[in-house]
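**Q** sequence isn't available, so here's the structure alone:
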């Protein structure tokens, strides 16, 4: 069994740390608050403190970047943390596994594959693209070993209440009330199941075939907000719910008072046209399939 350092204990980091610990690994969870699941060593530290992260990663087999700064703080928070991760990976020799996302691709036509250019013009997306390019350059120079695992919008047990399929979706669903969402309700969209994200990170960290390139998390077929509501309601024995789009003018107005709502305009393109993740490369290479959607929805409702 090996030593694994998981930085971040949010919706992905918690699943990852639990799975690694269940496999018998020594797991250290690093967060600013010192939180983390039982069965792990929990450490309070500032990830931007390069010397501290190097110390904590000493002797590790893998270092997982599962940090998730608030979206409106990416420009300020990510660069110093990214520098710490690279320094720790180089000093320790640990495989650096980055939890990425799809923002750097920008608007696309057709399914997204890992060979798409990171061509988004968004400043925040460019920060994430730069993080991957810097890590890949260090890998190609022989200084570190790295990979990035990218998923679409998350759902599942332990998901954030603020997510698209969190309490704002589930509470009215269970109550038989109208589900209100900020985007069109009938556009196909890929949704990535949280336990599948954790499994993909573990595979990527332990299999050298994963290193030196990005991968997409195994993800089931795309579903619209309306389809998700119908399938979840059926599992609960409820009639199909009414799903309605909040007028965009109201969303924009609310964004004047809420930094998080104000950021929705940057990702609106992901929901106004089909947004489809192709994860066939990971599935084919590692023999890993996404959790069947009905099973994943059932676990989400029970979680």
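**A** Yep, it's here. Not measured: the values here are computed from a predicted model.

**Q** every contact and neighbour count from this point should use C-alpha atoms.
**A** Fine.

**Q** pull out the buried positions in stretch 90-100.
**A** 90-100 (16 or more other CA atoms under 10 Å).

**Q** end to end, how far does that stretch reach?
**A** End-to-end distance for stretch 90-100, by CA to CA, to the nearest Å: 20 Å.

**Q** export the buried residues of stretch 90-100 as a markdown table, with columns for distance to residue 295 and secondary structure.
**A** Listed next are the buried residues of stretch 90-100 as a markdown table, based on distance: CA to CA, whole Å; DSSP: H, G, I helix; E, B strand; the rest coil:
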| residue | distance to residue 295 | secondary structure |
| --- | --- | --- |
| 90 | 40 | helix |
| 91 | 41 | helix |
| 92 | 39 | helix |
| 93 | 38 | coil |
| 94 | 34 | coil |
| 95 | 32 | strand |
| 96 | 31 | strand |
| 97 | 27 | strand |
| 98 | 27 | strand |
| 99 | 24 | strand |
| 100 | 25 | strand |
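
**Q** from residue 142, how far off is residue 10?
**A** With CA to CA as the criterion, residue 10 and residue 142 are 31 Å apart.

**Q** so how far is residue 75 from the residue nearest to residue 136 when sequence neighbours are not counted?
**A** Nearest residue to residue 136, sequence neighbours excluded (CA to CA, 6 or more residues apart in numbering): residue 212, at 6.3 Å. Per CA to CA, residue 212 is found 25 Å from residue 75.

**Q** which SS state does residue 180 fall under?
**A** Here residue 180 takes the strand state, with states given by DSSP: H, G, I helix; E, B strand; the rest coil.

**Q** helix/strand/coil for the closest residue to it other than its chain neighbours?
**A** Nearest residue to residue 180, sequence neighbours excluded (CA to CA, 6+ apart): residue 244, at 5.0 Å. At residue 244, secondary structure determined by three-state DSSP is strand.

**Q** so what's residue 244 up against?
**A** 178-181, 185 (CA atoms under 8 Å, 6 or more residues apart in numbering).

**Q** between residue 10 and residue 142, who's got more neighbours?
**A** Remark: of residue 10 and residue 142, residue 10 carries more neighbours, 18 against 10, as counted by other CA atoms under 10 Å.

**Q** that older thread, as a markdown table, the buried residues of stretch 90-100 with distance to residue 26 would be great.
**A** Output for the buried residues of stretch 90-100, formatted as a markdown table (distance: CA to CA, whole Å):
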| residue | distance to residue 26 |
| --- | --- |
| 90 | 20 |
| 91 | 19 |
| 92 | 16 |
| 93 | 17 |
| 94 | 14 |
| 95 | 15 |
| 96 | 17 |
| 97 | 17 |
| 98 | 19 |
| 99 | 20 |
| 100 | 24 |
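
**Q** next up, a second structure to put side by side with the first:
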């Protein structure tokens, strides 16, 4: 049994902690409030992961450190740098392999399927933040201070997944109501299953050949928002999906009062044009096949329909 430290108990952090514990590993799950599942093998710890001394103490003796948390969308520029620095410091003092849950923002707007070979050319503030985080970790790796890799996925499906589809479309579809989303409804878009993110995160520390580079999470073939909505209604036994395109000005107006909507404005290129991830390298390296979209949708629907427990 080895010690693994997971920072963050969002959908990816939970899936990663539960996967590791299910394999008989010892997991420390760090959140500000000490939340997480009551499961054998998982120690729920209340801690501020931006404090490098605190994080390093909890990472002592760990074989791997997983960055699965993150600040609120509108606080990335201020809150991510200290968290990234604390993660690097904890990896350096503990010797744990640092595996970060990333995304595709650093590539910026591209006109072809995204591979790990693309350079970082962010065209948004949040893309610049993500690019800087990886650059700092990679520099520490190349200097021999730490061992690290980044695991990148597209918009999520699965239990607890938060994406434009799960927030703005799926609840309306399940309720038989019209949904409006600021997107090209027919543009191909990659959707990554949360469980596949966890499987990739866990595979990376065990393979020294995987360190020092990014990996794309094995992801099913792209589907448009319209196709995803249509299939969701079919799987849920709901009325036929009705989805419309929200005009750009409506998103800007919403952003006047809603910080999350305001932050979506600069990311519109991901929804208004094809946004496709090539994950063939990770499938070849780790033997991980992506979860079928229907299965990912079933899990998402079931989680969305489950009663809330206080």
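**A** Right, received. Where do you want to start? These figures come from a predicted structure and were not determined experimentally.

**Q** TM-score for these two?
**A** The pair, once superposed, lands on a TM-score of 0.96 when counted by TM-score structural alignment, normalised by the length of structure 1; 301 aligned residues with a CA RMSD of 1.2 Å.

**Q** which SS state does residue 265 of structure 2 fall under?
**A** helix.

**Q** and it, what does it touch?
**A** 251-252.

**Q** now with 6 Å, please.
**A** Counting by CA atoms under 6 Å, 6 or more residues apart in numbering, residue 265 of structure 2 touches no other residue.

**Q** return the residue of structure 1 aligned against residue 137 of structure 2.
**A** Using TM-score structural alignment, the equivalent of residue 137 of structure 2 in structure 1 is residue 135.

**Q** residue 98 of structure 1 maps to what in structure 2?
**A** Using TM-score structural alignment, residue 98 of structure 1 pairs with residue 100 in structure 2.

**Q** and if you look at residue 63 of structure 1?
**A** Going residue by residue (TM-score structural alignment), residue 63 of structure 1 aligns to residue 65.

**Q** now do that match against residue 36 of structure 2, distance only.
**A** 17 Å.

**Q** between those two, which one's more packed in?
**A** When residue 65 of structure 2 and residue 36 are compared for neighbours, residue 65 comes out ahead with 30 against 20, by other CA under 10 Å.

**Q** now do the contacts for the residue nearest the centre of structure 1.
**A** Residue closest to the average C-alpha location in structure 1 (CA atoms, centre = their mean): residue 151, at 5.5 Å. The contact partners of residue 151 of structure 1, taken as CA under 6 Å, 6+ apart, are 101, 192, 216-217.

**Q** the match of residue 63 of structure 1 reaches residue 2, doesn't it?
**A** No - judged on CA atoms under 6 Å, residue 65 of structure 2 makes no contact with residue 2 at a distance of 11.8 Å.

**Q** can you map out the helices along structure 2?
**A** 11-22, 52-59, 76-94, 125-142, 164, 170-174, 194-203, 225-236, 248-255, 259-264, 269-272, 280-286, 293-305 (DSSP state H).

**Q** now those helices in a markdown table, with distance to residue 28 of structure 2?
**A** Formatted as a markdown table, the helices of structure 2 follow (distance: least, CA to CA, whole Å):
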| stretch | distance to residue 28 of structure 2 |
| --- | --- |
| helix 11-22 | 8 |
| helix 52-59 | 8 |
| helix 76-94 | 14 |
| helix 125-142 | 22 |
| helix 164 | 31 |
| helix 170-174 | 33 |
| helix 194-203 | 14 |
| helix 225-236 | 35 |
| helix 248-255 | 37 |
| helix 259-264 | 30 |
| helix 269-272 | 35 |
| helix 280-286 | 25 |
| helix 293-305 | 25 |
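
**Q** wait, which of these is closest to residue 109 of structure 2?
**A** Nearest of the helices of structure 2 to residue 109 of structure 2, taken as CA to CA: helix 269-272 at 6.7 Å.

**Q** the closest one vs structure 1, mean deviation?
**A** The superposed helix 269-272 of structure 2 is, by mean CA distance after the TM-score superposition for structure 1, a mean 0.8 Å from where its aligned residues fall in structure 1.

**Q** got the contact list for the alignment partner in structure 1 of residue 10 of structure 2?
**A** In structure 1, the residue paired with residue 10 of structure 2 is residue 10, using TM-score structural alignment. For residue 10 of structure 1, the contact set (CA under 6 Å, 6+ apart) is empty.

**Q** and residue 10 of structure 1, how far is that from residue 246 of structure 1?
**A** Residue 10 of structure 1 is 28 Å from residue 246 of structure 1, by CA to CA.

**Q** what does residue 231 of structure 1 give?
**A** 21 Å.

**Q** could you do residue 167 of structure 1 as well?
**A** 16 Å.

**Q** how much space separates the aligned partner of residue 84 of structure 1 in structure 2 from residue 67 of structure 2?
**A** Matched to structure 2 by TM-score structural alignment, residue 84 of structure 1 sits across from residue 86. Going from residue 86 of structure 2 to residue 67 of structure 2 by CA to CA gives 11 Å.

**Q** could you do residue 149 of structure 2 as well?
**A** Taken as CA to CA, the span from residue 149 of structure 2 to residue 67 of structure 2 is 11 Å.

**Q** swap in residue 271 of structure 2?
**A** In terms of CA to CA, residue 271 of structure 2 sits 26 Å off from residue 67 of structure 2.

**Q** who has more neighbours, those two?
**A** A count of neighbours by other CA under 10 Å puts residue 67 above the other of residue 271 of structure 2 and residue 67, at 24 against 21.

**Q** was I right about that one contacting residue 7?
**A** Yes - Residue 67 of structure 2 is within contact range of residue 7, at 5.2 Å (criterion: CA under 6 Å).

**Q** what's the spacing between residue 291 of structure 1 and residue 89 of structure 1?
**A** From residue 291 of structure 1 to residue 89 of structure 1 the distance is 31 Å (CA to CA).

**Q** which one of the two has more residues nearby?
**A** Each of residue 291 of structure 1 and residue 89 has its neighbours counted (other CA under 10 Å); residue 89 has more, 28 against 17.

**Q** what sits against the more buried one?
**A** Taking CA under 6 Å, 6+ apart as the test, what residue 89 of structure 1 contacts is residue 96.

**Q** please repeat the previous calculation with a cut-off of 10 Å.
**A** Residues in contact with residue 89 of structure 1 (CA atoms under 10 Å, 6 or more residues apart in numbering) are 53-54, 57-58, 60-64, 95-97, 135, 138, 143-146.

**Q** and for residue 261 of structure 2?
**A** Residue 261 of structure 2 touches 73-74, 250-255, counting by CA under 10 Å, 6+ apart.

**Q** who wins for most neighbours among those?
**A** residue 251 (19 neighbours).

**Q** pretty sure residue 160 of structure 2 contacts residue 297?
**A** No - using CA atoms under 10 Å, residue 160 of structure 2 is not in contact with residue 297; the gap is 11.8 Å.
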